[in-house]
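Trainee: Predicted model follows, preceded by the sequence.
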Amino acid sequence: AQGGDWGSIISGWMGYDFGAPKGNCAAIHLNMYGLRSADAVPETAEEKKFAQESVAVQDREMGYFREQATKPQTLSYGMMDSPVGACAWIVEKFNGWSDTDGDDIESAYSKDQLLTNVMIYLTTRSFNTATWLYRGLFDDADFGIGPGERVRVPVGVANFPKDFLGWPPRSLAEKTYNITHWTDMGEGGHFAALERPEKFVDDIRLFARSLEF
């Protein structure tokens, strides 16, 4: 399995719940730090520095999450009634979470790519259902696995430098994942598969070649 953003959480659970030999998930490749173990407690100075920086990032960037997690229906009426509003809500994330040249969003994406993404939500009227994912996670309050547990299938990591939810030091990540492959990518951000597709695919292939079954 492969995942970033929501997919990183889903892929993490797939590796944990259905990992070989008891299941059919042989390995996972992630480009976001999603699922966490209760044992993933910062201990070293580097790990504690990451934790402090993460709190600062969340204070600055997670307003959208709180709104979608607590008042998704209210937000959805406004978004579906205003294409410009929906475009601003979505495209701001592409601009802020990507490896752009300054504030030039078109250095990472074309207008067609951005508008296609927005129109998928508008034409299918799925902005509402997409935001309710956040409410479900908020209600469950379940981002992780219990103490003494970790994802034991081989895990590959692509650490893109401009992802606003970047990876912690490897020592902390390994408290949750059996990491057998780690790449510090030279460029790219949160939407790696769209922003840097060739580098993204190359790293998945490199990880896959390293696996032994």
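Mentor: Structure's in. What do you need? Residues are numbered from 1 along each chain as shown.

Trainee: use CA for all of it now, contacts and neighbours both
Mentor: Noted.

Trainee: give me the number of residues near residue 19?
Mentor: Residue 19 has 20 neighbouring residues, counting by other CA atoms under 10 Å.

Trainee: For the chain, just list every one of the helices.
Mentor: Here the chain has its helices, by DSSP state H, at 6-18, 45-61, 63-70, 72-81, 83-96, 111-124, 127-140, 170-173, 192-195, 197-210.

Trainee: Throw the ones you listed into JSON lines and include mean neighbour count, thanks.
Mentor: Below are the helices of the chain laid out as JSON lines (neighbours: other CA atoms under 10 Å):
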{"stretch": "helix 6-18", "mean neighbour count": "20"}
{"stretch": "helix 45-61", "mean neighbour count": "13"}
{"stretch": "helix 63-70", "mean neighbour count": "16"}
{"stretch": "helix 72-81", "mean neighbour count": "16"}
{"stretch": "helix 83-96", "mean neighbour count": "16"}
{"stretch": "helix 111-124", "mean neighbour count": "14"}
{"stretch": "helix 127-140", "mean neighbour count": "16"}
{"stretch": "helix 170-173", "mean neighbour count": "18"}
{"stretch": "helix 192-195", "mean neighbour count": "19"}
{"stretch": "helix 197-210", "mean neighbour count": "14"}
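
Trainee: alright, now check it against this:
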Amino acid sequence: MPSAIETFSIHASEAELAELAERLHRTRWPDAELVADGSQGVQQAWMRAICEYWRDGYDWRAREARLNQWPQYRTEVDGLRIHFLHVPSPEPNATPLLMTHGWPGSFVEFHKVLGPLTDPRAHGGDPDDAFEVICPSLPGYGFSDKPRETGWGVERIAGAWAALMARLGHRRYLAQGGDWGSMVTTALSKRDPEHCAGIHLNMAIAPPVREDLAELSAAEKAALATMDHYRKYESAYGKQQATRPQTLAYGLTDSPVGQAAWILEKFWTWVDHGGHGPEAVLSRDELLDNVMLYWLPAAAASSARLYWESFMDFDREPVTAPTALSIFPGELFRPSRRWAQRRYCDLRYFNETERGGHFAAFEQPDIFVREVRDGLRAMRSPQ
């Protein structure tokens, strides 16, 4: 007997909000950095400004209502209650589209694209491009249950997503993802090929092989330089979460400033903001909405454990599903078409965009929507 699908809405208690305000008020601040840039980590002046606003200006009740404007549900899959958005389309022939976020993101990343994707007619688009969007929260993230046992890596999540789509009655669907969502989406295409008809990724893992290095284009050299910079200066968070997530979580779960700094450092370095800081692209409220989805459910440990489960075991095997790739210029990994074609055997669409970084749907919703539409439209075309 399939588990029930129950409606859900976000509601933080007054006690939770009062405790957050008290913890913010009592923050014990570290010394400021000794350099004029972010090379020692997120800068204190910016963190102080963000957290003062969080304490004194951020209106969670208004933001909560904004998040609750989209239909949300929970249902038990493989022993966990999975939280998900399920946004219908007014178009009768809309295609089901499963969208998966990553770390340090959440379903908040997709809020600006839900309207255009589900109702293109109302947003100046072609109604033939309409999608019915299903957007689950990863296990241990947001308002999905936290795993109570090991084994909840990318493959098991993909199995849960396949079960979720079957429960919703979708015999044919498309899937989209970035960051961990890219890994889960790729695994889903392999696990459920009879139902998952194709995928769109905005962070594709397709590194060069040895023979590629003999002759590199300027763009490929730049991509390798970015990857080298990531390895040397940006990847410590992943190593920590992959090896000792529990140790890290004590500080992040106890301190809202600690949790915010751990997340917002990545928005500072991974958003395509031209050196002006993430607030040049995302509002302070938007940044804090995402932080709240880690703070309220105390998800520091449970979200980090996905790295412990899967970070050291990335799947780099060929992908046979029809695939569309959008390469955003501020992304951490930017494969060239020739690298991508080697791994994605049925590459239907490949495009390098003009703007955008790691949080593509959040940063550049118009470009992201265009890419999803174009990529999946190309996928539907006869080959």
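Mentor: Received, thanks. None of these values were measured; they are calculated from a predicted model.

Trainee: circling back to that earlier point, so which of the helices of the first structure gets nearest residue 151 of the first structure?
Mentor: The closest approach between residue 151 of the first structure and any of those, judged by CA to CA, belongs to helix 6-18 at 4.8 Å.

Trainee: Please tell me which residues of the second structure the closest one aligns onto.
Mentor: Mapped onto the second structure using TM-score structural alignment, helix 6-18 of the first structure spans residues 180-192.

Trainee: The first structure: matching residues for stretch 294-301 of the second structure?
Mentor: Under TM-score structural alignment, stretch 294-301 of the second structure corresponds to residues 121-128 of the first structure.

Trainee: what distance separates the start and the end of that stretch?
Mentor: 9 Å (CA to CA, to the nearest Å).

Trainee: Also stretch 15-26 of the first structure?
Mentor: OK, stretch 15-26 of the first structure end separation, CA to CA: 8 Å.

Trainee: ok, and what's touching it?
Mentor: Applying CA atoms under 8 Å, 6 or more residues apart in numbering, the set of residues contacting stretch 15-26 of the first structure from outside is 1, 14, 27-28, 150-154.

Trainee: what's the matching residue for residue 195 of the first structure over in the second structure?
Mentor: Aligned partner of residue 195 of the first structure by TM-score structural alignment: residue 363.

Trainee: With residue 85 of the first structure instead?
Mentor: Using TM-score structural alignment, residue 85 of the first structure lines up with residue 258 in the second structure.

Trainee: hmm, back to that, could I get the helices of the first structure as TSV with distance to residue 182 of the first structure?
Mentor: Shown next, in TSV, are the helices of the first structure (distance: least, CA to CA, whole Å):
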stretch	distance to residue 182 of the first structure
helix 6-18	15
helix 45-61	17
helix 63-70	28
helix 72-81	36
helix 83-96	25
helix 111-124	29
helix 127-140	28
helix 170-173	8
helix 192-195	16
helix 197-210	9
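
Trainee: and residue 186 of the first structure, which of the ones you listed is closest to it?
Mentor: helix 197-210 (9.4 Å).

Trainee: Could you give the separation of the closest one from the chain centroid?
Mentor: Relative to its chain's centre, helix 197-210 of the first structure lies at 17 Å (CA atoms, centre = their mean, to the nearest Å).

Trainee: which secondary structure elements does that helix contact?
Mentor: Here helix 197-210 of the first structure touches strand 151-159, helix 192-195, going by 3 or more CA pairs under 8 Å, 6 or more residues apart in numbering; DSSP states H and E.

Trainee: same thing but 10 Å
Mentor: Other helices and strands packing on helix 197-210 of the first structure, by 3 or more CA pairs under 10 Å, 6 or more residues apart in numbering; DSSP states H and E, are strand 28-30, strand 151-159, strand 177-184, helix 192-195.

Trainee: what's the mean distance for the shortest one versus the second structure?
Mentor: Put plainly, it is strand 28-30 of the first structure. Here the mean offset of strand 28-30 of the first structure against the second structure after fitting is 0.3 Å, by mean CA distance after the TM-score superposition for the first structure.

Trainee: helices or strands up against that strand?
Mentor: strand 2-3, helix 6-18, strand 151-159, strand 177-184, helix 197-210.

Trainee: equivalent range in the second structure for that strand?
Mentor: Taking TM-score structural alignment, strand 28-30 of the first structure hits residues 199-201 over in the second structure.

Trainee: Please identify the buried residues of the matching stretch?
Mentor: Applying a neighbour-count criterion of 16 or more other CA atoms under 10 Å, the buried positions in stretch 199-201 of the second structure are 199-201.

Trainee: Determine which of the helices and strands packed on strand 28-30 of the first structure approaches residue 62 of the first structure most closely.
Mentor: Nearest to residue 62 of the first structure, of those and by CA to CA, is helix 6-18 at 14.7 Å.
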